[in-house]
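> Sequence first, predicted coordinates after that:
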Amino acid sequence: MVIPQQIDETCQKPSGSLLVKPVKPEAPKTGSREDILNHVILYGEYTQTLESQVDQWIKLYGGQND
């Protein structure tokens, strides 16, 4: 069982961007090159956003970020 840490005046609060779950792009509608390439771009942006959020959570709670 995880017990939440007690919040005090020194506790940092996460920014709003850390609390918003990014929207995962839908799969391409067709197998055309254009649709697949557009999906790759959108999915790359999605995963970069997730990675950035994880890095920010780690920094916020004093963990190591290699």
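Thanks, I have the structure now.
> When you work out contacts or count neighbours from here on, use the C-alpha atoms and nothing else.
Noted.
> And what about G44, helix, strand or coil?
Here G44 is helix, with the state taken from DSSP: H, G, I helix; E, B strand; the rest coil.
> Now do it against S52, distance only.
12 Å (CA to CA, to the nearest Å).
> before we move on, what about Y46?
10 Å.
> So for the two, which residue has more residues nearby?
Y46 (16 against 13; other CA atoms under 10 Å).
> in what helix or strand does K59 lie?
Using DSSP states H and E, K59 sits within helix 33-60.
> Now that helix: buried residues?
Judged by neighbour count (16 or more other CA atoms under 10 Å), helix 33-60 contains these buried residues: 39, 43, 46, 49, 53, 56-57.
> then this one, side by side with the first:
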Amino acid sequence: MRYTEERYISLLTDFGFKRIFGTNPNKDLLIDFLNSLFDGEQVVKDVTFLNSEHVGDVRA
């Protein structure tokens, strides 16, 4: 019998949130999540992912 260690991604971290909600395969999951937050006041039909990471200058 092989032992398998279970791993979980915390949605409370920047990495975890982006990993789960910030990818195209999980686009429907993100839309459902946002619509549940808005509770009918707004309706999200589509999202577009942009690269918003800004890496600072690195001194050589």
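Received it, and whenever you're ready, just let me know what you need. Note that this is a predicted model, so its numbers are computed, not measured.
> Need the TM-score between these chains.
Overall, the chain-to-chain superposition scores 0.25 on the TM-score scale (TM-score structural alignment, normalised by the length of structure 2); 19 aligned residues with a CA RMSD of 2.4 Å.
> circling back: out of the buried residues of helix 33-60 of structure 1, who's nearest R33 of structure 1?
H39 (9.8 Å; CA to CA).
> The helix ranked longest in structure 2 packs against which elements?
The longest helix of structure 2 (DSSP state H) is helix 27-38. Helices and strands touching helix 27-38 of structure 2, by 3 or more CA pairs under 8 Å, 6 or more residues apart in numbering; DSSP states H and E, are helix 14-21.
> what helices or strands is the helix it packs on leaning on?
Using 3+ CA pairs under 8 Å, 6+ apart: helix 14-21 of structure 2 touches helix 27-38.
> got the angle between the helix it packs on and helix 14-21?
110 degrees (axes from the mean of the first three to the mean of the last three CA atoms, to 10 degrees).
> can you pull the buried residues of helix 27-38 of structure 2?
Buried-residue list, helix 27-38 of structure 2, by 16+ other CA under 10 Å: 27, 30-31, 35.
> would CSV of these with distance to F15 of structure 2 be doable?
As requested, those are exported to CSV (distance: CA to CA, whole Å):
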residue, distance to F15 of structure 2
K27, 16
L30, 15
I31, 19
N35, 22
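> Tell me the one of those residues nearest F17 of structure 2?
Taking these together and measuring to F17 of structure 2 by CA to CA, the closest member is L30, at 10.0 Å.
> Tell me how far the closest one lies from L37 of structure 2.
Distance from L30 of structure 2 to L37 of structure 2, by CA to CA: 11 Å.
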